[in-house]
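[1] Build me a model:
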Amino acid sequence: MTQSTTAVETLDTSNHNITPTALPLEVLPKTQKTHRPTTLLSLLRQAVDTQPRHGLLIRKPHVESGFEQLTYERLWDLATANAHTLLHRGVVTPGKPVVLFFEGYWQSVEWYWSVVAAGGIPTVLPPLKGGEKSRNKELDHISRLFDHPYLITTTSSSSPFDNHGGFQVFCTDQINTPSHSVHQYAKKDSRFYDRGNGQENTTCTILFTSGSTGPSKAVKFTHRQLVTSSLLKCSTNRMGANDMFLCWVTFDHSVALCELHLQAMATGSNMVMIPPAEFSQDPLEFWRVLSDSKIAYTFAPNSFLAGATRAYNDARNQQTELPAYNFNSLRVLFCGGEANKTGTLKAAADLLSTHGAPDNAVTAVYGLSETCSALFYNRNGPSYDVKCKYAFASVGVPLPTNVLRIVDSGLRPVRTGAVQLQGSMIFNGYYNDAKATKSCFTSDGWFDTGDLGSLDEQGNLVIIGRSKEVLVLNGQKISSGELEYSIEASDIPGLEAGFTASFSIWSDRTDSEEVVILFNPAGDQIGDTPWLRAIIGQINKAVIEFCKKRPCLVLALPKSELPKSSIGKLSRSKLKAALLAGEFDGFKLSLAANQYGDNFMSSRQKAISHIFEDRLQIPASELSADLPIASLGIDSLGYLRLKSGIEKAFSLAKPLSVPQMLACQTIRDIDSAIDDTSREELVPYAPVKVLRSTGSKTPLIFCPPANGGFLNYMALWPRIPDRKILALYSRGLEWGQQPFRTLEDMLDTYVAGIKDEQPTGPYALIGSCFGGIMAFELAKRLEALGEEVVFCAGMDSVPGFISIVHKATDERHILALILESTGAINRSDIPGFLEKLAPVPVDKIIESVPTFLAPGALEDAGLYQVKLGNWIDVSMSMHLIASDYNASGATSVYDAFYTANPPRDTVVPDAASWRYIYMGEWKNHVVGASNYDVSLDYADMPSNRRADRPLRLHRISGVHEDMTTLVNIESLSRTVNEALLLREEEWSRNKDLYS
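    Got it, this is the predicted structure:
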């Protein structure tokens, strides 16, 4: 029977009595001459017996030494030893779920298998998202679902669960098992850990859905389903022990576990594991890893693949030297999780085939968590969909022992209808949720995916839409209802409740789905006014906070265009159809939704808008002359790319200074700044830069870190609302200026500048690293002048600053750190760069830099030789000042924000020392502080002991090097805003009390 006939015959519903457990394992391919695995643990045992030296190659963030190997043999030993401990301590009860929460791959994999080995059901919790309220709501749900379960995590990640109280928390780093005991436990009688064998149809793993239609549901998998899935995938994909897999998805996702890890284990293959942020921050790194690691099998969603292909083409068009890629080993790069645009897949396939990959390596797939990830594979490659003129790729036919039917609402076979499935890889139900399970299975036992599809003439499935109102953004499912609720719960003045609708539309520009928000302003006031623009801005912010994506359109409509059904519901599908049909175009024109002023007044302003598009992928069509640049979510590297693009495009004789660039709040301002660069006179040094000139609350002053600038804060300050924002700027960064040589000179200059801009208090200051020390010293001086300081804070700042820094900092190291911070080189490039630079005389290092970098790298990073020299001089000066610094005296208040682990390249030995010794030293420099202030984070203190604490410690997300970047900025800004508002409230209350 041909492939196409098989697919068409799946329209027959007579097989509706097939169940997952009724399909015999005998239909599966034998992978070894030994017994076929029947449980997860026997799958691992098979890998140990056949390929003990193969396993996982794990790269951790910010680690220079490359990969750390966890072989299958080592994994077996660790898992079985840990299983003994878990059973002995009562953490695991065989057959019961145990929740796992880890931020890294090694611990996720180790403890997943440890729970499996102990006979428990590992329940892998995704990263916690949203604000504290939404996180607690999700944790409430999980605690109830599993009845106050054990949760295994690390001490550094345990705070949300300790505070919540709904979990029995077990921290793995509190276990002290001698290394020789691992081997001892691994050889113990199998009764300690091999409780799954012979129970193929029992639940062995639980993964969570994305929560797109309400609270996350817990998907149950049996041993039989996961083993069957793994063996079917490795057989039909023809993978072998010498093929290399690549995983860059968090381990809680079904792609990571079902599609990659277990399939690699079934073949005895090695698998490279890369943290997701490494590719999202640098898409070209994806192609390099595929080539260098000889990857045969991996995953990429459509939106990422589009961006990575665009980055490659942009680099080639700009004549950037690219590595000699070799993709000869690549067999399958599967794309799923969202709609796959044929043009995107074809462009990626062309790139890959140019460097040796087969034409059909790019494989469109279809599946869900409930189907053990991918169930359908398009083996023909994008060329088939191009030939058929499909806008979106077809996804092929299901894997053997699984069947498809397409039916209407009466369960009658149709050519286009609901996609429903049965077979060996389909889950049995959701844990402790009979209602949700019943709702997704039909009366005759088929799983209803909630998607709509059809079969083409060759029997390939084509997904044409979703029956459920769910947005799929960057591969993540987002509930329209929850997004709308989040917007309306933001208490936006002028937003009419109950008339907000959200849906997604396809964007050819981004090759992905984008969010559209329709809303009704109070009184149907849809005219283009500042009042309406303010509402649109706040809706933008609410959407970004909820789903980390800026909507492509926020459109105000009168109520007459937002009709409700008889039961009071808006029809998103009808509104979407009306928008796409152009029925709302008149409102877009009258509103000019994302426009903050007049249209462009000059051709140069239009040219500037295209630089935004080229350098930052922000469409020129969405920009206007007076759109606030701060609303675009640009980080420090983005500003540098923008600055470099402007200087190149207009051939500026004198580069824009960083203060000039950052003083530009609109494109109109940039236009004026270009004219200013033609003037010959020097701009006098000004120690204070105004980033925002208005606000009703206490102004916030950002203090410079050791590099002297304030680019570190470019993602943070726009998220500090309703305040004037000031930034201190070191002398010497611009041409003709001399750096500060003493701390006294620097502090005197800064205090004078602050008083000029804000003559009286109360004052609020914050800085990162050495900037937190500057905030402390300035607060002391201001208080000595009789002023009040309501807020003084540091991020990863400690009083003994210089005691944690290695002394061997010279011009070469400073240069390398500057190049890394601006994106000119990667962290992994630093050792080689320093080695090349070692023989170069100090007075020649700057002019030699371009010879060691890719062509144009300095300019793309916004650096020139003169600018680079200034930056090195300022950084060296700051380090010399810091080397003589010893904290003394005290301020009235201090808030210390810290990351869980110490910064790299310091002498701090571990996380505990960083938190309790180095951060704890602040108690000696805050009036009235005590040991209690540093014994607990402020959030962990009992509510009756929080009031008026002079010293407060707050743990923040990320690591030192990325705490203020876009990856962690939402969490950081939320924590800083809460701390700042609380200090102001207490100051105001105390002022009223004593006045």
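
[2] rest of the way, CA atoms for contacts and neighbours
    Noted.

[3] these two touch, right, Ile804 and Arg904?
    No - the pair Ile804 / Arg904 is not scored as a contact, 10.1 Å apart, by Cα atoms under 8 Å.

[4] Give me the more crowded residue out of these two.
    Ile804 (18 against 13; other Cα atoms under 10 Å).

[5] and the more buried one, how far is that from Met878?
    16 Å (Cα to Cα, to the nearest Å).

[6] for Leu972, same thing?
    Distance from Leu972 to Met878, by Cα to Cα: 26 Å.

[7] and if you look at Ser888?
    As judged by Cα to Cα, Ser888 and Met878 stand 19 Å apart.

[8] can you give me the helices in the stretch 551-700 of the chain?
    Along the stretch 551-700 of the chain, the segments classed as helices by DSSP state H, counting those that start in this stretch run 572-580, 585-591, 603-616, 636-649, 658-663, 667-676.

[9] ah, wrong one, I meant the stretch 751-900 of the chain
    According to DSSP H, counting those that start in this stretch, the helices that the stretch 751-900 of the chain contains are 770-784, 801-804, 811-821, 830-837, 845-852, 857-860, 865-883.

[10] One more, please, to line up against the first structure:
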Amino acid sequence: MLPGCDPEGLLPPTSLNADLATMATKLMVCQNLTEILESSARYCNAPIEFHHADFTIPSKVLTTRQLRYQAHENAQLIRDIHNVTEDTIVLIHFDNHEQNIIWLWSTVIGGYLPAMSPAFVNDLAQRRKHILHLNSLFKVPLILTSDRLVHEFLNIDGLHIVTVERLVNKLRSGVSRVPRTNFGHQKEPEDAAILMLTSGSTGNAKAAVLRNNQIKAALAGKVAHHGTEKGDVFLGWVALDHVASLCQIHLHALALGARQIFVDKADVANDPLRFLNLIHNLRVSVTFGPNFFLTALSNLLDKMQPSTAITRDWDLSCLKVIFSGGEANTVQTCISAMAHLETLGARKNVVSPGFGMTETCAGSMHNLSCPDYDIKMGLEFTSVGPCIPGLAARVAGDNGLVIKSPNVPGALQIKGECVLKEYFNDPFATSISFTRDGWFITGDTALIDDAGYVRLCGRTKDLIIVNGVNYYPHELERAIEEAKLPGLTPTYTVVFSHRPDGASTERVVVVFSPAHGYTNAASLTVSFDAISKITARLFGVSPYQIVPVAATLIPKSTLGKISSPKIAAEYRAGGYDTYYAEAAEAIKLYRQTNLRRPESETQKSIADLFAEMFHTPSSEIGIDTSLLDMGVSSIELFAFKSNVHRILCLDQEIPLISVLMDPTIHGIATAIQEMQQPKQYNPVVKLHASGEKPPLWLVHPGVGEVLVFLNLAKYINDRPLYALRARGFEEGEEFFKDLPEIFTTYFQHIKTTQPLGPYAIAGYSFGAMIAFEVAKLLEADGDEVRFLGSFNLPPHIKDRMRQLDWVEAGINLSYFLDLISEDYAHEISPKLHELSNDDALDHLMSHASQGRLAELSLTKSKMKTWITLAHKMQEAALEYEPSGSAASIDVFHAIPLKQVAVNGTDWIENKLSKWADFSREPPRMHHVDGAHYTMMSPEHVFTFQKTLQKALRERGL
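    Now for the predicted structure:
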């Protein structure tokens, strides 16, 4: 056996220090999870805290004893549910840490077997298939969820769904007040404790059976390997349906009796600097961070001046270890991240890359000497270190024989107490996952070096990991095939992962056989564009390369199966380079040949500007090329507008609305020619003009502008997308006099543009109120409004409107435009209210980011007009009271502004829920990432659009 990989079993207490020995003794005495919870509550009573990234929002704290008590109460409620027996599987489906933890333990103490449910996919057909599979696999489980998540189960017949609100109401009313019974104590060490799904939330997921003694062995191994102790503070931010959160953080901390803290993933993943704030403020010592997250954190810190980081007063001396896994860690990322973290006080080697699976209760190997060891060995990707105590590893060749020599790659196999023994109700999956002598086949390729350190070399299993998220190639293959693209030969599409040199994550490669030859430029161009859009829609990323090759180069077996590993190996060996190069050149020439060339000097100047700003050859740009095709951001849009004014020496700046109305080179040039002519106000901005599905109308927020929707427009390509822009931005335009004028104006322009329904309309913030009133006008006109959306606005708004005088409107606009920070906005508000409007504006302009002002081409005069417009809009709503009703409403809720709600719960339960009074069916609530002003920012727009498009589909649109 190679060094460092021997199965050592549980370490005896005498081999550990005093604290660890005490913990190990207590842990080894426990027979099951219930006894681990009871022991932790009795001897330690450590807190489990649920925090918000915004420290002004109070945290919720649940001590271990309180958790135990509440779980006992809830266990009896579960036992009273009709048709629940001791063999019933309980599927736990929530979207927050608190409910997941409480109801997980309620199920365990009740003596039932819980299964943790991940978030569902947006593809409703896939979701239905997944739910039906789970219902069959778990033999009609009891599904515990919340009222607001019930609709996610698509009203499928035959499901046994019970909402926890119903159960808790029983408890509050005194029902089921009987002596508490703890059937969890009766579980044996070999009994199943928890079921964890191993293949995400699509396809036929397998359920790994995690046994009591398996979990106990894994926890003892983690403690012994990392030296964690009772005084540590654990931070978890990944959902509890992921084994890293459940075992590496929650159960690990519970077994030690350590304090544990949970925050939402969105609070951390999209803003790595908040991660540092949490560590500093809460004195975190143990947490988790995958490679993509460490890369983002390192890149942000690289951009900050060292003095800036220091002046933030981050003290990370408390930080002992960041577990890292889920995808391969690059040595360079670890070097960079740890250099920054050490500067801020963290200990050396604080990042611990590792290897773990659901089947091993998370991290089962960990490198404690990163990056020193990896630098010494000259590695590009870090070693995942030796096995934790209780696990053994080996590698085997293609012939199945064990490779006993070090440094020889083979199929990674593992064995030990912390490895699962079976998949639930799936004997076939179990049988093919083990060798004849009982070793578990991981599906990974690895080598074990002379020191016993394991290095991963790739995967034999079918999986793509992009930024730590698992995707399945067969899903994309199926989606491409189902699109029935005329340029593709059916059944010859292959998808696999590739990690280019120096890349921080894996990329997607698509190989296909073109129906019309791999040099047919017209067909290839259409196929490439379609494959790119399908990939972006399904995976959220564009393909690294799309490679067309002859069908003879994609061989099939006798049974018609394609070997993806062989195709991937041929690609990486350069076997397809020629085909890719020829196709790329053909497409390039086709685009150039079929472009309508710029003719006028104005068109040529604008085309040159396109080429310069978006790093695209002039030969590939024609007069039909659109700014939106280039993926323009709001910042780039203002910069473009300013540059057009400069290079064309215009007497007046081209209005933004003119650019948005037709953002092609031809349209912009035409708008410039017509600029001097009088023009009627038209609120309709066409963000996307084509598509077979009904249009979606978006109403501006209180600032009146539609720029906030530009990020969203990049993802809506299957339907027309129209935005409504307020009146008063352009010279000669009057502000709206009152709300009825706004409502009727927008109603008339919607009917002119889209004469017939069904209609879909949504408003962002203030715009949701307008959308509601316009929807009522459409319904009164006999039309069907099938979708009405509120983006984070309650129905009652006049109290908030009364807070917004001219100065406050200016402060809000400045923050909305990212001219100042939210904290600074709150800080200066009292001071600015002591000044005149003009002096307050001077202060805002002088303290705003000058670079951002330049990007937005904002002068004091333009800013004054914009603030006045926003104030007029809000002033019109000072006495607004909602009345009447719409057929339905979908409410998209994000972190609220500090001025309007105490926290997220208050926002939803006491504010947004009031939409029920104005909808003829219960509102559908949709959580979205980010805060009020950032929910559609570049960091959050991908998840936002997925939620929005899912809601539209569920409304039959």
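
[11] Mind checking the TM-score on these two?
    Overlay of the two chains. TM-score (TM-score structural alignment, normalised by the length of the second structure): 0.84; 920 aligned residues with a Cα RMSD of 4.5 Å.

[12] hey, which of the helices of the stretch 751-900 of the first structure is tucked in deepest?
    For these, average neighbour numbers computed from mean count of other Cα atoms under 10 Å are highest in helix 770-784, which has a mean of 23.

[13] mind listing the strands in the stretch 151-300 of the second structure by residue range?
    Using DSSP state E, counting those that start in this stretch, the strands of the stretch 151-300 of the second structure run over 160-163, 192-197, 207-211, 233-236, 259-262, 286-288.

[14] again, but for the stretch 351-500 of the second structure
    Listed in chain order, the strands of the stretch 351-500 of the second structure (DSSP E, counting those that start in this stretch) span residues 351-357, 362-366, 391-396, 402-403, 410-416, 440-448, 454-459, 464-466, 469-471, 494-498.

[15] how about those strands in JSON lines, adding distance to Gln248 of the second structure and mean neighbour count?
    Output for the strands of the stretch 351-500 of the second structure, formatted as JSON lines (distance: least, Cα to Cα, whole Å; neighbours: other Cα atoms under 10 Å):
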{"stretch": "strand 351-357", "distance to Gln248 of the second structure": "10", "mean neighbour count": "26"}
{"stretch": "strand 362-366", "distance to Gln248 of the second structure": "6", "mean neighbour count": "27"}
{"stretch": "strand 391-396", "distance to Gln248 of the second structure": "16", "mean neighbour count": "24"}
{"stretch": "strand 402-403", "distance to Gln248 of the second structure": "30", "mean neighbour count": "16"}
{"stretch": "strand 410-416", "distance to Gln248 of the second structure": "17", "mean neighbour count": "24"}
{"stretch": "strand 440-448", "distance to Gln248 of the second structure": "19", "mean neighbour count": "21"}
{"stretch": "strand 454-459", "distance to Gln248 of the second structure": "20", "mean neighbour count": "20"}
{"stretch": "strand 464-466", "distance to Gln248 of the second structure": "20", "mean neighbour count": "21"}
{"stretch": "strand 469-471", "distance to Gln248 of the second structure": "18", "mean neighbour count": "16"}
{"stretch": "strand 494-498", "distance to Gln248 of the second structure": "27", "mean neighbour count": "23"}
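
[16] for these, which one sits closest to His250 of the second structure?
    strand 362-366 (11.5 Å; Cα to Cα).

[17] Between strand 351-357 and the closest one, find me the angle.
    Put simply, strand 362-366 of the second structure runs at 130 degrees to strand 351-357, going by axes from the mean of the first three to the mean of the last three Cα atoms, to 10 degrees.

[18] what is the orientation angle of strand 362-366 of the second structure with strand 410-416?
    Taking the same axes, to 10 degrees, one finds strand 362-366 of the second structure and strand 410-416 inclined to each other by 110 degrees.

[19] which residues of the first structure does strand 362-366 of the second structure align to?
    Counting by TM-score structural alignment, strand 362-366 of the second structure falls onto residues 373-377 of the first structure.

[20] Quick one: distance of the matching stretch to the chain centre.
    Put simply, stretch 373-377 of the first structure sits 25 Å off its chain's centre (Cα atoms, centre = their mean, to the nearest Å).

[21] Now that stretch on the second structure. Mean distance?
    With mean Cα distance after the TM-score superposition for the first structure, stretch 373-377 of the first structure departs from the second structure by a mean of 0.6 Å once superposed.

[22] Need the residues that contact that stretch.
    254-255, 258-259, 336, 363-368, 395-399, 425 (Cα atoms under 8 Å, 6 or more residues apart in numbering).

[23] and if you look at stretch 850-863 of the second structure?
    Contacts of stretch 850-863 of the second structure (Cα under 8 Å, 6+ apart): Ile635, Glu636, Phe638, Ala639, Ser642, Asp818, Leu819, Leu841, Asp842, Met845.

[24] just stretch 446-460 of the first structure next, same as before
    With Cα under 8 Å, 6+ apart as the test, stretch 446-460 of the first structure has contacts from 3-8, 16, 378, 394-397, 406, 415-422, 426, 440-442, 461-468.

[25] so of the helices of the stretch 551-700 of the first structure, which one's packed in deepest?
    helix 636-649 (a mean of 21).

[26] and it, what does it pack onto?
    Counting contacts by 3 or more Cα pairs under 8 Å, 6 or more residues apart in numbering; DSSP states H and E, helix 636-649 of the first structure is packed against helix 603-616, helix 857-860.

[27] Turn the ones you listed into a markdown table, columns for distance to Asp585 of the first structure.
    Converted to a markdown table, those look like this (distance: least, Cα to Cα, whole Å):
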| stretch | distance to Asp585 of the first structure |
| --- | --- |
| helix 603-616 | 23 |
| helix 857-860 | 38 |
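
[28] The ones you listed: which one's closest to Trp987 of the first structure?
    Closest among those, using Cα to Cα: helix 603-616, at 41.4 Å.

[29] counting contacts, what elements does that closest one pack onto?
    If contacts are counted by 3+ Cα pairs under 8 Å, 6+ apart, helix 603-616 of the first structure sits against helix 636-649, helix 667-676.

[30] and that helix with helix 636-649, angle?
    130 degrees.

[31] any idea what Tyr390 of the first structure aligns with in the second structure?
    With TM-score structural alignment as the criterion, Tyr390 of the first structure matches Leu379.

[32] Now that match. Nearest residue, chain neighbours left out?
    Nearest non-adjacent residue to Leu379 of the second structure, counting by Cα to Cα, 6 or more residues apart in numbering: Val331, 6.9 Å away.

[33] Please pull up the equivalent of that neighbour in the first structure.
    Counting by TM-score structural alignment, Val331 of the second structure corresponds to Thr342 in the first structure.
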